[in-house]
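Colleague: Below: sequence and its predicted model.
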Amino acid sequence: MAGNEFPHASLLRAVLFDRDGTLVVDVPYNGDPGMVRPFPGARRALDGLRSLGLATGVLSNQSGIARGILTAEEVAGVNARVEELLGPFDVWEVCPHSAEDRCGCRKPAPGMIHSACSRLGIDPSEAAFIGDIGSDIEAARAAGARGVLVPTPLTRNEEVAAAGEVAADLEQAVAMLLRGPE
């Protein structure tokens, strides 16, 4: 399935992504599908994973729902637009809670990664999670998945320093995953 070019791809069964700031440009509390703008190379990176038979998923904190800024329907509309632009995902997980709710799903908690892996029928050790902030990498570590940080100008220096693996963009992050652990 993976071929000789990517010897570690067979150890990896799914790549999960943060939505805002990772797959698409972060528009705070976005409820408008028309404002969705994928990052350059996102579709190529996803299509490459899909061509290798790897599952893909999106895990997104959406505290705007708990705060009354967004509805679940608006988030679903934005997610549908993401999928329209970037292709089909095997699993979506959305945490509608605020940090004050202290739920088990909101990143940096591992709940969404555990749920996504359960739905995919895999162990978290067979998954990787790519995100743009420290809580994404903390969630991956807590779940037992591999985490790769793709910083944006909003990513704090200490988050970059604490991340085990850092990539310049999504395509480089996917290439790192396919090469295997550092």
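Modeller: Yes, it's here.
Colleague: can we go C-alpha only for contacts and neighbour counts from here?
Modeller: Will do.
Colleague: Just the element for Ser135, please.
Modeller: Remark: Ser135 resides in helix 134-143, with elements defined by DSSP states H and E.
Colleague: Return the list of helices and strands in contact with the lengthiest helix in the chain.
Modeller: When every helix of the chain is counted residue by residue (DSSP state H), the longest turns out to be helix 72-86. Using 3 or more C-alpha pairs under 8 Å, 6 or more residues apart in numbering; DSSP states H and E, the elements in contact with helix 72-86 are helix 42-51.
Colleague: C-terminal to the helix it packs on, what's the next element?
Modeller: Downstream of helix 42-51, the next assigned helix or strand under DSSP H and E is strand 55-61.
Colleague: tell me the angle of that following strand relative to helix 134-143?
Modeller: Orientation note: strand 55-61 sits at an angle of 120 degrees relative to helix 134-143 (axes from the mean of the first three to the mean of the last three C-alpha atoms, to 10 degrees).
Colleague: Which neighbouring elements make contact with strand 55-61?
Modeller: Using 3+ C-alpha pairs under 8 Å, 6+ apart as the test, strand 55-61 ends up in contact with strand 14-18, helix 42-51, strand 91-95, helix 111-120.
Colleague: For Ala116, give me its contacts.
Modeller: Residues touching Ala116, when contacts are defined by C-alpha atoms under 8 Å, 6 or more residues apart in numbering, comprise Gly57, Val91, Trp92, Glu93.
Colleague: nearest residue to the second one other than its sequence neighbours?
Modeller: This points to Val91. Leaving aside its chain neighbours, Val91 sits nearest to Gly57 (4.6 Å; criterion: C-alpha to C-alpha, 6 or more residues apart in numbering).
Colleague: next, the one to line up against it:
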Amino acid sequence: MHTENEIKVLGIDLKKAEEKLLDLGFKRTEEITYRRYVYDVVPVNPNAWIRLRTNGKKTTLTFKESLKDSVDGMKEIEVIVDNFDETNEFLKAIGHEPRNYQENSRVNFEGMNCTISLDSWPQIPPYMEIEADNADDVNKCLEALSELVTSDTTSLSTEEVYKRYGIDLSSIKELRFDKVAA
């Protein structure tokens, strides 16, 4: 299983974050809108889930498990699949009904051996995700961006981020920018 080395910086100002990244020499690489389904694993484990995600160009199916709230606390196994809708139908056919559907937008930057994502999600303030091949690089980027850390940092799942804002993401069947369906 692959270790994801990442940390989220909650409650960021998108404009200030982009300016700081560009000042530090980061290159803006892409702007993405993601669509995803989230499924429970069997047996249900509140710290593990299956994610089917697409940006319209690349679709992945991922098993994720949050072992601890640390830079190296998320484990994952990810495979590329070729069709978002058919993979969802396949998962449903083998007994995995989606827990919910989610959308978010992301602007990615590359620099200092890190990928920085500025993430926007419905109903919560934007956050920055810092990811690298190792925890040392994540921590170096976090230090370089320390003036942007005005709130909280975490390596836990997006569902846990929503809980910090008093929202139970698992109770929202469809999380979209244009509407939220319970």
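Modeller: In hand now; what should we look at? Here the structure is a predicted model, which means the values were calculated and not measured.
Colleague: quick one: TM-score?
Modeller: Between these two chains, after superposing, the TM-score reads 0.27 (TM-score structural alignment, normalised by the length of structure 1); 81 aligned residues with a C-alpha RMSD of 4.9 Å.
Colleague: by contact count, what packs against the helix holding Ser135 of structure 1?
Modeller: Packed against helix 134-143 of structure 1 by the contact rule (3+ C-alpha pairs under 8 Å, 6+ apart) you find helix 111-120, strand 127-131, strand 146-149, helix 157-162.
Colleague: The residue nearest to Val91 of structure 1 and Phe17 touch, don't they?
Modeller: Yes - in this structure, Gly57 of structure 1 sits in contact with Phe17. The criterion is C-alpha atoms under 8 Å, and the distance is 6.1 Å.
Colleague: returning to that earlier point: please dump the helices and strands packed on strand 55-61 of structure 1 into TSV; it should also carry distance to Arg141 of structure 1 for every row.
Modeller: Shown next, in TSV, are these (distance: least, C-alpha to C-alpha, whole Å):
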stretch	distance to Arg141 of structure 1
strand 14-18	13
helix 42-51	22
strand 91-95	18
helix 111-120	10
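Colleague: looking at these, which is closest to Val82 of structure 1?
Modeller: Each of those was scored for nearness to Val82 of structure 1 using C-alpha to C-alpha, and the closest is helix 42-51 (10.3 Å).
Colleague: For the closest one, name the packing helices and strands.
Modeller: Helix 42-51 of structure 1 packs on strand 55-61, helix 72-86, helix 170-179, going by 3+ C-alpha pairs under 8 Å, 6+ apart.
Colleague: Buried ones in it, by neighbour count?
Modeller: Residues of helix 42-51 of structure 1 classed as buried under the neighbour-count rule (16 or more other C-alpha atoms under 10 Å) are Ala42, Arg43, Ala45, Leu46, Asp47, Leu49, Arg50.
Colleague: hmm, back to that, from Glu83 of structure 1, how far off is the residue nearest to Val91 of structure 1?
Modeller: Applying C-alpha to C-alpha, to the nearest Å, the value for Gly57 of structure 1 to Glu83 of structure 1 is 10 Å.
Colleague: And those two? Which one has more around it.
Modeller: More crowded of Gly57 of structure 1 and Glu83, by other C-alpha atoms under 10 Å: Gly57, with 22 against 13.
Colleague: quick one, what contacts the more buried one?
Modeller: Ala14, Val15, Leu16, Phe17, Phe89, Asp90, Val91, Trp92, Glu93, Ala116.
Colleague: Present the residues you listed as TSV; the columns should include distance to Asp136 of structure 1.
Modeller: What follows is these, written out as TSV (distance: C-alpha to C-alpha, whole Å):
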residue	distance to Asp136 of structure 1
Ala14	16
Val15	13
Leu16	10
Phe17	9
Phe89	19
Asp90	19
Val91	17
Trp92	15
Glu93	13
Ala116	14
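Colleague: Could you turn the buried ones of those residues into a PyMOL selection?
Modeller: To isolate the buried members of these in PyMOL, using 16+ other C-alpha under 10 Å:
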select buried, resi 14+15+16+17+91+92+93+116
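Colleague: which among the contacts of Gly57 of structure 1 gets closest to Val78 of structure 1?
Modeller: Out of the contacts of Gly57 of structure 1, the one with the shortest distance to Val78 of structure 1 is Trp92. That distance is 12.3 Å, counting by C-alpha to C-alpha.
Colleague: all helices for structure 2, in order.
Modeller: Assigned by DSSP H, structure 2 shows helices spanning 14-23, 84-93, 135-144, 158-164.
Colleague: just checking, which of these sits deepest inside the structure?
Modeller: By mean neighbour count, with neighbours taken as mean count of other C-alpha atoms under 10 Å, helix 135-144 ranks first of those at a mean of 18.
Colleague: ok so, going back, including distance to Gly77 of structure 1, could the helices and strands packed on helix 134-143 of structure 1 go into a markdown table?
Modeller: Converted to a markdown table, these look like this (distance: least, C-alpha to C-alpha, whole Å):
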| stretch | distance to Gly77 of structure 1 |
| --- | --- |
| helix 111-120 | 20 |
| strand 127-131 | 21 |
| strand 146-149 | 26 |
| helix 157-162 | 30 |
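Colleague: For Leu178 of structure 1, which of these is the nearest?
Modeller: In terms of C-alpha to C-alpha, the element of those nearest to Leu178 of structure 1 is strand 127-131, at 10.4 Å.
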